[in-house]
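In: Dropping the sequence and predicted coords here.
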Amino acid sequence: MDATVDTGRDREDRRETRIQAINREIILEAALDVFSVHGFRGSTLDQIAGRARMSKPNLLYYFRRKQDIYRGVLERILADWLAPLEAMDPAGDPIEELRRYITEKLRMSAERPAASRLFANEILAGAPVVSSFLETRLKSLVNEKAKVIRDWVSAGRLAPVDPYHLIFTIWATTQHYADFDLQIRAILGSQVDRPGFREQTAQAVLTIILNGVRRRD
């Protein structure tokens, strides 16, 4: 017989844990909106609490300092962004794997532009929070995927291309639509808000990049 008894208090503790997780997500989402507009220095705990629709003391129950919230936001952004690259399958078709990755990056830029802009600002500021992450986990992952691309090239499945610069090009192109949204709107005007613009953008970017790496017969 199992000696563990699921008491009412145990169930309450689990509910509290779920509530805490939900509240942390609410705070991080609110903080992303605030930090992406005002930057780290220009943002305040009062602004974040107001955006999260909770009291400042309640916010401080989950995060002791503004720095802790900022780090939490960046860690969540990086985890989300790395997932599509981590999913790149060495055994898959190279063009389809790259198509999936580029499409996902474009979707994330379109749906969460504030995350891209906040990360760009962190890099421009010298990466004070994420520098160690860039030099360890990110570098390791990019090295791993660069080897995958290099193996595809060696097997004749892709045209000769430098894997690192291919990855950098994908990053730069896809995140451009978030980081430079105002510039794009200044040039294209109302086209940006018309139905189908995102699909047209994806098709254009995929054609340019994938045609550059397709195997030449």
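Out: Here it is on my side, so go on. As the structure is a computational prediction, the values presented were derived from the model and not from experiment.

In: Please make it C-alpha for all contacts and neighbour counts, starting now.
Out: Noted.

In: Tell me how many other residues surround Glu16.
Out: 12 (other CA atoms under 10 Å).

In: Could you report the distance from the residue nearest the centre of the chain to Arg157?
Out: The structure's the chain has its C-alpha centroid closest to Trp81; by CA atoms, centre = their mean the separation is 3.1 Å. Distance, Trp81 to Arg157, by CA to CA, to the nearest Å: 26 Å.

In: okay, pairing it with this:
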Amino acid sequence: MARAAETRRRTRIQEEKEGRILSSALDIFAQNGFAGATLDEIAAGAGMSKPNLIYYFPGKEQIYRAVLGRTLETWLEPLMALDPAGEPLAEIRGYIRRKLEMSRARPQESRLFAGEILAGAPLIRDVLEGELKDLVDEKVAVIRAWIADGKLAPHDPYHLIFALWATTQHYADFDTQVQAVLGRETDESARYAGAERFMEEVILRGLRPE
């Protein structure tokens, strides 16, 4: 019994330390990129020594892969939630809102992912061509069924998804530019409320069947 309790405590401690490492790594990779980040910086951000960090992750690439994996899993949740049984325009409206909220609340994940894609996705191409493609294909089939049933105007579902990714993630990846153009006095809530209104008015209007 005592040994089992010790194992559980050790597991909780491991999970907590791994979480601290990945959170620190996210900040540093998002700011400096993979090449510019160092294990010393990640360890310092996690509040531990470099040898302790290496006990959990043997190298920078393993940490980077883990951060990207966690990021991609989180980033795909809004698309996973698109319900085939739901009302199409309401489902897409909900997707827009969830994606914008993720851009607002978790901009570093978006920037990290964008940086990896711009670099040619050397470490996650297999995921893009596997897990990501499978999910997108699944949701494209859902959208095509809605179009076939006359519930949405006919559009290419792949490009619809690409457009939603581009517009929602713009507010995370290019926040400095958005603030510069709108004026820094425009607060975050107003920026995202305006983005949401625009997307719902323009995108959803274009998807309504005639």
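Out: On my side now, so go ahead. What you are looking at is a predicted structure, and each value in this text was computed from that prediction instead of being measured.

In: ok, the residue nearest to the centre of structure 1 - contacts?
Out: Lys105 (CA atoms under 8 Å, 6 or more residues apart in numbering).

In: Give the helix, strand or coil label for it.
Out: helix (DSSP: H, G, I helix; E, B strand; the rest coil).

In: The host helix or strand of Gln67 of structure 1 against structure 2, how far on average?
Out: Using DSSP states H and E, Gln67 of structure 1 falls within helix 66-86. Averaged over the aligned pairs, helix 66-86 of structure 1 sits 0.6 Å from structure 2 after superposition, using mean CA distance after the TM-score superposition for structure 1.

In: buried sites along that helix?
Out: Neighbour-count burial for helix 66-86 of structure 1, counted by 16 or more other CA atoms under 10 Å, picks out Lys66, Ile69, Tyr70, Gly72, Val73, Leu74, Ile77, Leu78, Trp81, Pro84, Leu85.

In: I would like the range of structure 2 that aligns with it, please.
Out: The aligned range for helix 66-86 of structure 1 in structure 2 is 60-80, by TM-score structural alignment.

In: Under the alignment, what does Val161 of structure 1 map to in structure 2?
Out: Val161 of structure 1 maps onto His155 in structure 2, by TM-score structural alignment.

In: got a list of what its match touches?
Out: Leu207.

In: after the helix holding Gln67 of structure 1, next one along is what?
Out: helix 94-111.

In: what about the match of Val161 of structure 1, is that helix, strand or coil?
Out: On the basis of three-state DSSP, His155 of structure 2 is classed as coil.

In: Alignment lookup: Ser131 of structure 1 to structure 2.
Out: Checking with TM-score structural alignment, Ser131 of structure 1 has Arg125 as its match.

In: Give the burial count for its match, as a bare number.
Out: 13.

In: what's the answer for Met102 of structure 2, then?
Out: As a burial measure, Met102 of structure 2 scores 19 neighbours (other CA under 10 Å).

In: Show me what it aligns to in structure 1.
Out: By TM-score structural alignment, Met102 of structure 2 lines up with Met108.

In: For structure 1, which segments count as helices?
Out: With DSSP state H as the criterion, structure 1 has helices at 8-42, 45-52, 56-62, 66-86, 94-111, 113-124, 131-133, 139-154, 163-179, 181-188, 197-213.

In: Check whether Asp179 of structure 1 really touches Ala115, as I assumed.
Out: No. Counting by CA atoms under 8 Å, Asp179 of structure 1 stays clear of Ala115, with 9.4 Å between them.

In: Which one of those two is surrounded by more residues?
Out: Ala115 (26 against 21).
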